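take a look and give me a structure for this.
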Amino acid sequence: MENPENTTQNTVSTVSQDTKNLALLLWLGTIFFGFIPSLVLYLVKKDDAYLLDQSREALNWSITVVLGMLAGFLLAIILIGILVIWVVAICNLVFCIMGVIATSSGKPFRVPFALRLIK
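Below is the predicted model:
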């Protein structure tokens, strides 16, 4: 009899420490510089699958934040936009910190409310 645990293979890929550090800096840079760090790493680091995935996720989140801020500025005419701007800014800070925490241990991070425009 074969043990069912032996027939399944765990395909957990190990992520190098350099890749974890770059992904951590990517999410940290997204807080301060918006979409620029994610766009640079997305265009430069095509050979690393984990870093490409995280830069794509951070870029999608940055685009979502820009669209949310734009909507907030447009709605500022009727005063509800100020609330929208605050909510988007707080969500940006919280989700980027969650990204920093997840990527520091090498786990893939997905923002729940991001528009997936870049696949």
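
going by C-alpha atoms from here, please, whenever you check contacts or count neighbours.
OK.

quick one: contacts for the residue nearest to the spatial centre of the chain?
Nearest to the mean C-alpha position of the chain, by C-alpha atoms, centre = their mean, lies A58 at 3.1 Å. By C-alpha atoms under 8 Å, 6 or more residues apart in numbering, the contact set of A58 is 26-27, 30, 35, 38.

if we go to 10 Å?
Residues near A58 by C-alpha atoms under 10 Å, 6 or more residues apart in numbering: 23, 26-27, 29-30, 34-39, 42, 52, 64, 95-96, 99, 109-111, 114.

can you pull the buried residues of the helix or strand where I97 lies?
Using DSSP states H and E, I97 falls within helix 80-104. When neighbours are counted by 16 or more other C-alpha atoms under 10 Å, the buried residues of helix 80-104 are found to be 81-82, 84-85, 88, 92-93, 95-104.

ok, longest helix in this protein?
helix 49-75 (DSSP state H).

please generate a structure for the following sequence too, so the two can be compared:
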Amino acid sequence: MKANKSMVTAAIVWLLSVFFSILSGLLFLIFKREDAFIQQQAKEALNWGITLWLTVLVVSLFGSKFLFTLLGAIHLVFCLFGMVSCLKGKAYQVPINLRLIK
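Predicted coordinates for the structure are as follows:
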């Protein structure tokens, strides 16, 4: 099981990703290099943020309010799943994520 501080910090990465999708993962990736669990979750959150914004670009071509609402709901659910998983000490991987940052 991961140290309690690491679990909470990784959960904060996911919580902040709800509001700052790319920025939170990037900041924790840069400033929390000493902890492998936080690094792993920061990369996952950053990859999800990139995937989200690429999807937003594609959805904007269609201009559908329904698709934007659906995408927002999916984003919220994945971030909450990530936060809860980290608080349990388990690494979370978004199922439909482009893993651009290794």
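
gap between the residue nearest to the centre of the first structure and N6 of the first structure?
Applying C-alpha to C-alpha, to the nearest Å, the value for A58 of the first structure to N6 of the first structure is 37 Å.

now swap in I101 of the first structure and tell me
The gap separating I101 of the first structure from N6 of the first structure is 32 Å, by C-alpha to C-alpha.

over to D47 of the first structure?
31 Å.

check K107 of the first structure too.
24 Å.

the more surrounded of these two?
Remark: of K107 of the first structure and N6, K107 carries more neighbours, 15 against 8, as counted by other C-alpha atoms under 10 Å.

quick one: secondary structure of the counterpart of the more buried one in the second structure?
Here K107 of the first structure is matched to K90 in the second structure, going by TM-score structural alignment. What DSSP: H, G, I helix; E, B strand; the rest coil gives for K90 of the second structure is coil.

could you count how many residues lie near the spatially closest residue to L41 of the first structure that is not a sequence neighbour?
Of all residues not flanking L41 of the first structure in the chain, S55 sits nearest, at 6.2 Å (C-alpha to C-alpha, 6 or more residues apart in numbering). A count of nearby residues for S55 of the first structure, using other C-alpha under 10 Å, gives 26.

dump the residue contacts of A11 of the second structure.
A11 of the second structure sits in contact with 5, 17, 38, 41-42, 79-89, where contact means C-alpha under 10 Å, 6+ apart.

can we see that at 6 Å?
83, 86 (C-alpha atoms under 6 Å, 6 or more residues apart in numbering).

aligned to it, what sits in the first structure?
Under the alignment (TM-score structural alignment), A11 of the second structure pairs with L24 in the first structure.

before we move on, what about V56 of the second structure?
By TM-score structural alignment, V56 of the second structure lines up with M69.
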